[in-house]
Structure formats: structure tokens, C-alpha cells
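Novice: Okay, here's the prediction I keep looking at, along with the sequence it came from:
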Amino acid sequence: MPTYTFRCSEGCYFDALFSMAEVPATAECRNCGGLAKRVITAPHLSATSSAAFQLLDHTARSAHEPAVVDRLPSRGVARPQRVTQNPLHAKLPRA
């Protein structure tokens, strides 16, 4: 939900959360109780990487747009086993 900044005639500033469809042009000042007008400010942009946003978008999209499979996986082709060279992995149980 976007944050909007308001300023009253007394010079008080405060922030308020409103949905974009319901944001009022004026609000009651939280400090002095006067009438405050909405102030145009710079948007609060996130510093999150695009990879993080892609993951969030993919997760949200998969909830209402699940991936559709157009054919069954083939049974005859076995996946190659990955072999590790790490000596610590030799102590792990084998499936």
C-alpha cells in the first residue's frame, strides 16, 4: 500500500497509508488536528535486486497461474547421476 505525505497549514508533516483508489486530497493532521493537504513527493523506490522481484512475481503468479504441462515426461530416458568429488560427501548415505 502506498505511503502518502500530508502537510497542514501549521507546517506539520505526517505520512499515511491509503490504497491508490481511496487516497483523499485532504486529511486531519495527526499533530494539531488541522486540515492537511496531500504533498507531492518522490516515490519510495526499493533497492531490492531484480532477481528478488522476479522470484516474488513468479511466486505470486504461480498461485493463480499454475504451470501447465503439455505432455508426460518420457520414461525411457534416465537422468544422468551427478557425481561429486567432495570427500565429505562420501560419508553421506546413498539412496
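Specialist: Perfect, I can see it now. Residues are numbered from 1 along each chain as shown.
Novice: use CA for all of it now, contacts and neighbours both
Specialist: Fine.
Novice: show me where this protein has strands.
Specialist: With strands called from DSSP state E, the chain shows them at 3-8, 13-17, 26-28, 35-39.
Novice: Residue 29: how many residues sit nearby?
Specialist: Residue neighbour count, defined by other CA atoms under 10 Å, stands at 20 for residue 29.
Novice: That one - nearest residue in space that isn't next to it in sequence?
Specialist: residue 36 (5.5 Å; CA to CA, 6 or more residues apart in numbering).
Novice: Use this one as the comparison:
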Amino acid sequence: MATYEYDCPRCGRFETRQPMGTAADSHTCPTCLGNAHRVFSAPHLNAVPEQLSAALAREERSRAEPEVVTEVPDSPSRLRP
């Protein structure tokens, strides 16, 4: 289902959920039952969380410039308190 936005001259904007590609140029306003015209707006995109963005950037960098390990890292059990 896709979200479509309509503008009623009397009540303002409202959204409807319909199968993709089935939205008409006009729709009945749910408040006043008047004729509302379809408007086009920016899609609702979600922001990527900062940690995920950093992980994706690190993964992409490693494709061309992989991080090389020169020694075995200390295990947590071998670390001194």
C-alpha cells in the first residue's frame, strides 16, 4: 500500500492509503465529503541510525582499502585490570 496526499480546499491536506498506482486525481474529503485534489510531495524517507551509517561506511571503505591486521589483538581475558 502506498500513501497518497490530497488537498481539500475547505479542510486542508489529508492522506489515504491505496494500492500503488491506483490513486485518482481527486478523492472525497473524509471530513466534509467535498472534492479534494491530489498533491505530490516528497516521499516519507526514514533516516538511517548513526551507528548503522558508520558501519555501512566502514564496510564500503573496506572494499577498496581493507584494514590489515599486523598482530593478534589482545583477548579480554589477557588484559590487565
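Specialist: Nice, I can see it. This one's a predicted model, so the numbers in the text were calculated from it and none came from an experiment.
Novice: where does the TM-score land?
Specialist: The TM-score (TM-score structural alignment, normalised by the length of structure 2) is 0.53; 59 aligned residues with a CA RMSD of 2.9 Å.
Novice: measure stretch 31-39 of structure 1 end to end?
Specialist: Stretch 31-39 of structure 1 has an end-to-end distance of 16 Å (CA to CA, to the nearest Å).
Novice: Can you give the contact residues for it?
Specialist: Residues outside stretch 31-39 of structure 1 that contact it (CA atoms under 8 Å, 6 or more residues apart in numbering): 4-10, 12, 24-29.
Novice: Would you list the buried entries among those residues?
Specialist: Among the contacts of stretch 31-39 of structure 1, those buried by neighbour count (16 or more other CA atoms under 10 Å) are 4, 6-8, 27, 29.
Novice: possible to save these as JSON lines with distance to residue 48 of structure 1?
Specialist: Shown next, in JSON lines, are those (distance: CA to CA, whole Å):
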{"residue": "4", "distance to residue 48 of structure 1": "21"}
{"residue": "6", "distance to residue 48 of structure 1": "27"}
{"residue": "7", "distance to residue 48 of structure 1": "29"}
{"residue": "8", "distance to residue 48 of structure 1": "33"}
{"residue": "27", "distance to residue 48 of structure 1": "31"}
{"residue": "29", "distance to residue 48 of structure 1": "32"}
